[in-house]
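Asker: what's the 3D shape of this:
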Amino acid sequence: MKRVFLDGLGRLPVVRDVEVPEITDEEVLIKVKVASICNLTDVHTIEGTHPPHHVWAEGYLRTPAHAWPAPLGHESAGEVVKVGKYAAREFAPGDRVCTIHASETMSEYVKARPEWLAKLPDSVSYEEASPIELLSWVNILVEDTVRPGTVVAILGQGSSGLMATQCAKVAGARRIIVSDPVREKRELALKLGADIALDPTSQDIVKEIERLTDGKGVDTVVECAGIPDTIRICTQLVRKREPHLGGTRPGTIAVFGACWDPVPFDFFELHFKGAHVVTAGATTLGYTKAGLQRGVDLVASGQIKMRPLLTHKFYIDDVAEAFKLLMEKREPAVKVLIVPDKEYFDHVRLGD
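Answerer: Just a heads-up that it's a prediction; the model follows:
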């Protein structure tokens, strides 16, 4: 079978033939229909600013020497083709599923444990389901930090930011202000629920949000860009707690973007404002089976629209071109799909 590997830093992925995985009694074998590139994790692995997913899952914060060659992919959806005797209590051949935790999903087949899977209703296509792994993280972070009737700023409108925008709407945010340097992404954000879309290349985000909130700041800042410039300004954007006005809840900085570089920020401002900081890894159900199922339910109900985020598709043999598209930023791309199943390729429908 075919599987995508990365042989080292600064290299493009390659496809190799490997044996179909053997499963244990506790595992499930899945025929991958669609995998999707994580624009930050997978691309940053090539650039050396994020460890490969399979060693990150083992607890490594930096890339160890034994990481190479690294199998790529941790977002996918497919069909169960074989189950171990204990996994058969929950899954059967023919079940349509999406994955979480699996680290070799840019493959024709991948094995997974039942607690890494959620079943898909027929109304959710494989291409819509593949990025639900990402949605499961984003949504729980938003659910934990955005309350009904609040004002939210979301920095970055890539795939995670566009999901966060929709999740904030579902959570009941009264006003959603987003920022992104790419015009097409700002326009898409407005279609998906944002009220105001700012351009950081021509507007001062801090001053604009200060103006839009009458100098108060926002209740929650959701950082989805994962770069020092956006993380740094979060303390400036979040509102100050006013306990003398009746014990108001503190403002919240929700950090989703994974940033390798050190980020200087004004700690006294954070301290003075009495704000909370919540990272994606500190959420209640992030990266769990329950969070994954919640993501499936949101997509199935139509509350989260995944298809508008799907901008490109590539057959697995062309995976290097897919990464070049993202890394060279030749054209606006949100979610790029890798399709290992050649027969399914023509059935993959991109954004409307």
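Asker: Every contact and neighbour count from this point should use C-alpha atoms.
Answerer: OK.
Asker: Mind telling me which residue is nearest the centre of this protein?
Answerer: Residue closest to the average C-alpha location in the chain (C-alpha atoms, centre = their mean): L134, at 3.2 Å.
Asker: Helix, strand, or coil at V32?
Answerer: Under the three-state scheme (DSSP: H, G, I helix; E, B strand; the rest coil), V32 adopts strand.
Asker: quick one, what contacts it?
Answerer: V32 is in contact with 76-79, 105-110, 339-341, counting by C-alpha atoms under 8 Å, 6 or more residues apart in numbering.
Asker: So which of the residues you listed are in strands?
Answerer: Those of the contacts of V32 mapping onto strands are 76-79, 109-110, 339, per DSSP state E.
Asker: Let's see if you can find the most crowded of these.
Answerer: Neighbour counts for the ones in strands among the contacts of V32 (other C-alpha atoms under 10 Å) peak at S76, which has 34 neighbours.
Asker: Surely the residue nearest to the centre of the chain and S160 touch.
Answerer: Yes. Using C-alpha atoms under 8 Å, L134 is in contact with S160, at 7.0 Å.
Asker: for comparison, sequence B:
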Amino acid sequence: MNEQLPKTMKAAVMPKPGTIVMEERPVPQVGENEVLIKVMAVGICGSDVHYYENGRIGRFVVEKPIILGHECAGMIAAVGAAVSRFNVGDRVAIEPGVTCGRCSACKEGRYNLCPDVQFLATPPVDGAFVQYMTIREDMVFPIPDHLTYEEAALNEPFSVGIHAAKRCRVQPGTTVAIMGMGPVGLMAVAAAKSFGASRIIVTDLEQVRLEAARRMGATHVINVREEDAIERIQQLTGGVGVDTAWETAGNPKALQTALHSLRRGGKLVIVGLPAQDEIPLNVPFIADNEVDIYGVFRYANTYPMGIEFLASGTIDTMSLITDRYPLAQTQEALERAIHNKSGSLKVMVYPNE
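Answerer: This next block holds a predicted model:
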């Protein structure tokens, strides 16, 4: 099986922040519990952009050359000796965080909190802007023939929304406000809709993103350049507030808006990571209204459900893909994601085209 494989492959490497260079690297050898994947589509995520611009996110610092990219899907090109679930040629979505499986977090099923997770494109682990990559077989999931590689790659940001919905127990009939319509926010709208939220109110500064949110299932959109989000949400809910509010942009003002849009007994869900560690929140409001606060870190046990939702055809994910680049233009793709906020939604890189 492995003989037809090339010996070397192209990789888009970041030697230092702000620079991507193309390198020839050996095609990785597949371990006995691993699969080798021919990478077909990689979405650019906010974290890729952060590392490219700043070289760090919180405690994760780029100290040596790294390959970015973690929203990915592809085709199995080789299987290890002990692999039982996959064959060469299978189309798969890749869950990018390989966990230890032995710690208390993994045992509890909250493996996103595993302290030893090896997460693609999180220093020092290389990511998916490569033609081939290996990963343990339990981190890949089959996708149906009609699901595109791009949609399968979007299962990664979609999983964040699914995890958020599960954490705060979105039920059919729930009213949800989501602040920030970047790619994670847009997929969060799709997740809230998939879980049966009856009203989904969203905010953003960019009209193109609000229009995309409508396609994803938002029932009301608020351009915060033009109107006060809290006032508008109060109007839309008859002065009551929403059941749950998600902040997905990492914006301090949006987090405060999310809090104050809640009904009494509502739930605040923090998805976005702000640049600063501390943000003032109205503690008497939180206590007086018995607000529940949920932190969301990546996701756990979401990939099969996400693939099912995406394969159902009810979510128009392909309309989110606004820009497409070959691997050789990874730097241009990252620059596009940074500088075209008013036009680009999801930028996609194709390592094998």
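Asker: just to revisit the earlier point, could you find the counterpart of the residue nearest to the centre of structure 1 in structure 2?
Answerer: Superposed on structure 2 with TM-score structural alignment, L134 of structure 1 falls opposite P157.
Asker: try D219 of structure 1
Answerer: Checking TM-score structural alignment: D219 of structure 1 goes with D243.
Asker: burial of its match, as a residue count?
Answerer: Neighbourhood size, D243 of structure 2 [other C-alpha under 10 Å]: 22.
Asker: how about it, what does it touch?
Answerer: With C-alpha under 8 Å, 6+ apart, D243 of structure 2 has these contacts: 174-176, 262-263, 265-267.
Asker: Filter the residues you listed down to the ones in strands?
Answerer: 175-176, 262-263, 265-267.
Asker: out of these, which are buried?
Answerer: Neighbour-count burial within those applies to 175-176, 262-263, 265-267; the criterion is 16 or more other C-alpha atoms under 10 Å.
Asker: Just send these back as a markdown table, with distance to P274 of structure 2 too.
Answerer: Output for those, formatted as a markdown table (distance: C-alpha to C-alpha, whole Å):
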| residue | distance to P274 of structure 2 |
| --- | --- |
| T175 | 25 |
| V176 | 21 |
| L262 | 20 |
| R263 | 24 |
| G265 | 25 |
| G266 | 22 |
| K267 | 19 |
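Asker: Pick the one among these closest to E150 of structure 2.
Answerer: Nearest to E150 of structure 2 among those, counting by C-alpha to C-alpha, is V176 at 27.0 Å.
Asker: Helix or strand: which one has S202 of structure 1?
Answerer: S202 of structure 1 belongs to no helix or strand when assigned by DSSP states H and E.
Asker: count of neighbours near it?
Answerer: 8.
Asker: Tell me the residue in structure 2 aligned with it.
Answerer: S202 of structure 1 maps onto E226 in structure 2, by TM-score structural alignment.
Asker: likewise A164 of structure 1?
Answerer: Aligned by TM-score structural alignment, A164 of structure 1 pairs with A188 of structure 2.
Asker: what about that match, which SS state?
Answerer: Recorded secondary structure, A188 of structure 2: helix (three-state DSSP).
Asker: what does A213 of structure 2 give?
Answerer: When classified by three-state DSSP, A213 of structure 2 comes out as helix.
Asker: Might you report the residue contacts of V151 of structure 1?
Answerer: Going by C-alpha under 8 Å, 6+ apart, V151 of structure 1 touches 173-177, 218-220.
Asker: first to last residue in stretch 61-80 of structure 2, what's the distance?
Answerer: 32 Å (C-alpha to C-alpha, to the nearest Å).
Asker: Buried ones in it, by neighbour count?
Answerer: Under the neighbour-count criterion of 16+ other C-alpha under 10 Å, stretch 61-80 of structure 2 has 62, 66-80 buried.
Asker: Any idea how far that stretch is from the middle of the chain?
Answerer: The chain centroid and the centroid of stretch 61-80 of structure 2 are separated by 15 Å under C-alpha atoms, centre = their mean, to the nearest Å.
Asker: do the same with stretch 188-203 of structure 1
Answerer: On the basis of C-alpha atoms, centre = their mean, stretch 188-203 of structure 1 sits 19 Å off its chain's mean C-alpha point.
Asker: mind listing what's buried in that stretch?
Answerer: Under the neighbour-count criterion of 16+ other C-alpha under 10 Å, stretch 188-203 of structure 1 has 188-190, 192-194, 196-198, 200 buried.
Asker: Equivalent analysis for stretch 311-318 of structure 2, please.
Answerer: Within stretch 311-318 of structure 2, the residues scored as buried using 16+ other C-alpha under 10 Å are 311, 315, 317.
Asker: Now do the helices in the stretch 51-200 of structure 2.
Answerer: Listed in chain order, the helices of the stretch 51-200 of structure 2 (DSSP state H, counting those that start in this stretch) span 104-107, 149-153, 155-167, 183-194.
Asker: will you turn those helices into TSV that also has distance to V140 of structure 2?
Answerer: Shown next, in TSV, are the helices of the stretch 51-200 of structure 2 (distance: least, C-alpha to C-alpha, whole Å):
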stretch	distance to V140 of structure 2
helix 104-107	17
helix 149-153	11
helix 155-167	12
helix 183-194	20
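Asker: looking at those, which is closest to D288 of structure 2?
Answerer: D288 of structure 2 lies closest, by C-alpha to C-alpha, to one member of these: helix 155-167, at 22.3 Å.
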